[in-house]
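Visitor: I'll drop the sequence and a predicted model, then ask my questions.
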Amino acid sequence: MRFRILFIFIICLGFFSCKKDASEEANTEIIPEDPYVVPSDSIPERTSASALNLDEYQLFIDTTKTSVFYRNLDSVIISEEKKHQNAIFKLVELKKYKDQFLFYEPCDGTINRYYISNEAIDIYGKHENVSFELKDFMIKAGNQVLFRDKRDRSLKLKEVNEVVLQLKYGEDLAPVYVTSVKNIAQFEMLVNNCLDKKVREFDEFQE
């Protein structure tokens, strides 16, 4: 009788041990990487948009400067310029990647645009369009242009090279690189073509 009880105990112990091992194996199973999340070590390919299947996710540097992405940007700016004919500066945001200035077409939103007149700065961007009133004067100091808004925050434009400026507005926002809307054809565009899938934005840009 004792041997029979011992035998049953050993069988039960083996069963629970196998169940535990299977559970631990399931818990340590490697979950495959989400194909719609941009890996942190992604290296954008330099190519033309026409060489890619744009019905699929693509991260690339568009070298054509005539693709649908450029045409869309041109169309938006042409429409906005009609509303900002008095703007002294009509600017588009740039990013710096591997010491090269280029546009970045994000997965979520659009490339930021800035229209600066003596009266206001209008910003069109990723999530909303905003406008801030400026005092009606402008100071030029060396390679900088200085404004102040109604809340006494400074707006600075500093020359980086012949076609690139650095824009700094207030103390809370990081400076950004910009160029005139007339210079769009001089820059390539890094495109995060995510279609209707939400992916992480490319974040390997230089300050």
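Guide: Arrived safely, thanks for sending.
Visitor: rest of the way, CA atoms for contacts and neighbours
Guide: Fine.
Visitor: for the chain, what spans make up the helices?
Guide: Taking DSSP state H to define them, one finds helices in the chain at 2-27, 68-83.
Visitor: got a markdown table for these, with distance to Asp172 and mean neighbour count too?
Guide: Formatted as a markdown table, the helices of the chain follow (distance: least, C-alpha to C-alpha, whole Å; neighbours: other C-alpha atoms under 10 Å):
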| stretch | distance to Asp172 | mean neighbour count |
| --- | --- | --- |
| helix 2-27 | 44 | 10 |
| helix 68-83 | 26 | 13 |
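Visitor: got a list of what the closest residue to Val199 other than its chain neighbours touches?
Guide: Across the structure, with C-alpha to C-alpha, 6 or more residues apart in numbering as the measure, the residue nearest Val199 apart from its sequence neighbours is Val37 (4.9 Å). With contacts defined as C-alpha atoms under 8 Å, 6 or more residues apart in numbering, the neighbours of Val37 are 198-200.
Visitor: neighbour-wise, which of these leads?
Guide: For these, the largest number of neighbours (other C-alpha atoms under 10 Å) sits with Val199, at 20 neighbours.
Visitor: quick one: the closest residue to Glu93 other than its chain neighbours from Phe15, how far?
Guide: Of all residues beyond its chain neighbours, the one nearest Glu93 is Val178 (4.3 Å), with distances taken as C-alpha to C-alpha, 6+ apart. Val178 is 67 Å from Phe15, where distance means C-alpha to C-alpha, to the nearest Å.
Visitor: what's near enough to touch the closest residue to Leu52 other than its chain neighbours?
Guide: Leaving out its chain neighbours, the residue that sits closest to Leu52 by C-alpha to C-alpha, 6+ apart is Gln58, at 7.9 Å. Counting by C-alpha under 8 Å, 6+ apart, Gln58 makes contact with 52, 191-194.
Visitor: Take this one as well and set it beside the first:
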Amino acid sequence: MRKIIYIVIIFGILASCKQKTEPQQSENKPTEIPAWKIDLDTIVERNNPQSLDLSKHQLFIDTTRNSEFYTKLISWEPQNEKNDVMYFYRNTLSKNKTLNEIDLQNFPTLWTTIRKLNGEFILYQRCDGIDKRIEITNNAIYFYGPLESHADAINQIIKLSDEGIKIELKAKRENGEINAMFSITNTEHENIYYLQYDSENGLFQELIIPTNKASEFDLIVNNCVQMKRTEFNGFDKIDYNE
């Protein structure tokens, strides 16, 4: 009986040592890809939206200049944008009787970001939200964007002509009030303007067009219906020093 007990103990020790020395095999789990990143087209083709099934995801260049996507872009109204932050700004600024007011004359008041693809200027209809839009009123400038929106009060107008506008702004931020210089200047390309927003936080630059001129350009549409898709990021890098 004692012999049997010794044998059992020895086998137990050997089994324990084997478990400790055997390397643990790591589980090779497949990388999970979010559903909204799957099957995003990388080649953008020119197409008439009427020939596409718009009940599912489509990424294409709309060249019709009069489709529902163009109508949506051109008829965009800031007041219809569901944005609590901008509603607060608009409500606050409209009640501020101390703001300076300027006469914009016939200068365009609604502006839209324009991009470049393969050297050509092109607009973009995002899957989620809108590309940056700018609204200039007689006492403030409103910046609408896909990530963050804000508004700055106008301090004074520096320059206004058919070629562009330059305005000094009072911008309220979390750390207090800062001065900013806002300018829109025409370029050598018809209906293409250069935007500069210069403040102590840095220089922001972008190419923009008057929103009512959208039908002069092609439009990339990222039509996502059932689920969010990643945004198209194959646009050209713009050299603002050209």
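Guide: Cool, got the structure. Just so it is clear, the model here is predicted, and its values are computed rather than measured.
Visitor: follow-up on the earlier one: now which residue in structure 2 aligns to the residue nearest to Glu93 of structure 1?
Guide: With TM-score structural alignment as the criterion, Val178 of structure 1 lines up with Ile208 in structure 2.
Visitor: Is it correct that that match is in contact with Ile114?
Guide: Yes - proximity of Ile208 of structure 2 to Ile114 meets the contact threshold set by C-alpha atoms under 8 Å, at 5.1 Å.
Visitor: Can you check which residues contact both of those two?
Guide: Between them, Ile208 of structure 2 and Ile114 share no contacting residue, judged by C-alpha under 8 Å, 6+ apart.
Visitor: Skipping its backbone neighbours, what lies nearest the aligned partner of Gly129 of structure 2 in structure 1 in space?
Guide: Under the alignment (TM-score structural alignment), Gly129 of structure 2 pairs with Gly109 of structure 1. Residue nearest to Gly109 of structure 1 in three dimensions, not counting chain neighbours: Lys126, with 4.2 Å by C-alpha to C-alpha, 6+ apart.
Visitor: what's the matching residue for the one you found over in structure 2?
Guide: Matched to structure 2 by TM-score structural alignment, Lys126 of structure 1 sits across from Pro146.
Visitor: Contact partners for its match?
Guide: Contacts were defined as C-alpha under 8 Å, 6+ apart; by that measure Pro146 of structure 2 touches 128-132.
Visitor: where's it relative to Phe232 of structure 2, distance?
Guide: Counting by C-alpha to C-alpha - Pro146 of structure 2 and Phe232 of structure 2 are separated by 14 Å.
Visitor: what about the residue lying closest to Arg126 of structure 2 once chain neighbours are set aside, neighbour count?
Guide: Counting by C-alpha to C-alpha, 6+ apart, the nearest residue to Arg126 of structure 2 once its immediate chain neighbours are dropped is Asn222, at 5.5 Å. Here the number of neighbours of Asn222 of structure 2 (other C-alpha under 10 Å) works out to 23.
Visitor: Same question for the one 5 residues further on.
Guide: Met227 of structure 2 is surrounded by 12 other residues when neighbours are defined as other C-alpha under 10 Å.
Visitor: does it really touch Trp36, like I thought?
Guide: Yes - shown here, Met227 of structure 2 and Trp36 form a contact pair, counting by C-alpha under 8 Å, at 6.3 Å.
Visitor: Geometric centre of structure 2: which residue is closest?
Guide: Centroid-nearest residue in structure 2: Pro146, 4.1 Å away (criterion: C-alpha atoms, centre = their mean).
Visitor: What's the local residue count around Cys127 of structure 2?
Guide: By other C-alpha under 10 Å, the residues close to Cys127 of structure 2 number 21.
Visitor: ok, so what distance separates Leu195 of structure 1 from Ile77 of structure 1?
Guide: Where Ile77 of structure 1 is concerned, Leu195 of structure 1 sits at a distance of 22 Å (C-alpha to C-alpha).
Visitor: swap that for Lys126 of structure 1, sorry
Guide: Remark: distance between Lys126 of structure 1 and Ile77 of structure 1 (C-alpha to C-alpha) = 15 Å.
Visitor: that older thread, okay, the contacts of Pro146 of structure 2 in JSON lines with distance to Arg90 of structure 2 next?
Guide: Formatted as JSON lines, these follow (distance: C-alpha to C-alpha, whole Å):
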{"residue": "Asp128", "distance to Arg90 of structure 2": "23"}
{"residue": "Gly129", "distance to Arg90 of structure 2": "20"}
{"residue": "Ile130", "distance to Arg90 of structure 2": "19"}
{"residue": "Asp131", "distance to Arg90 of structure 2": "20"}
{"residue": "Lys132", "distance to Arg90 of structure 2": "17"}
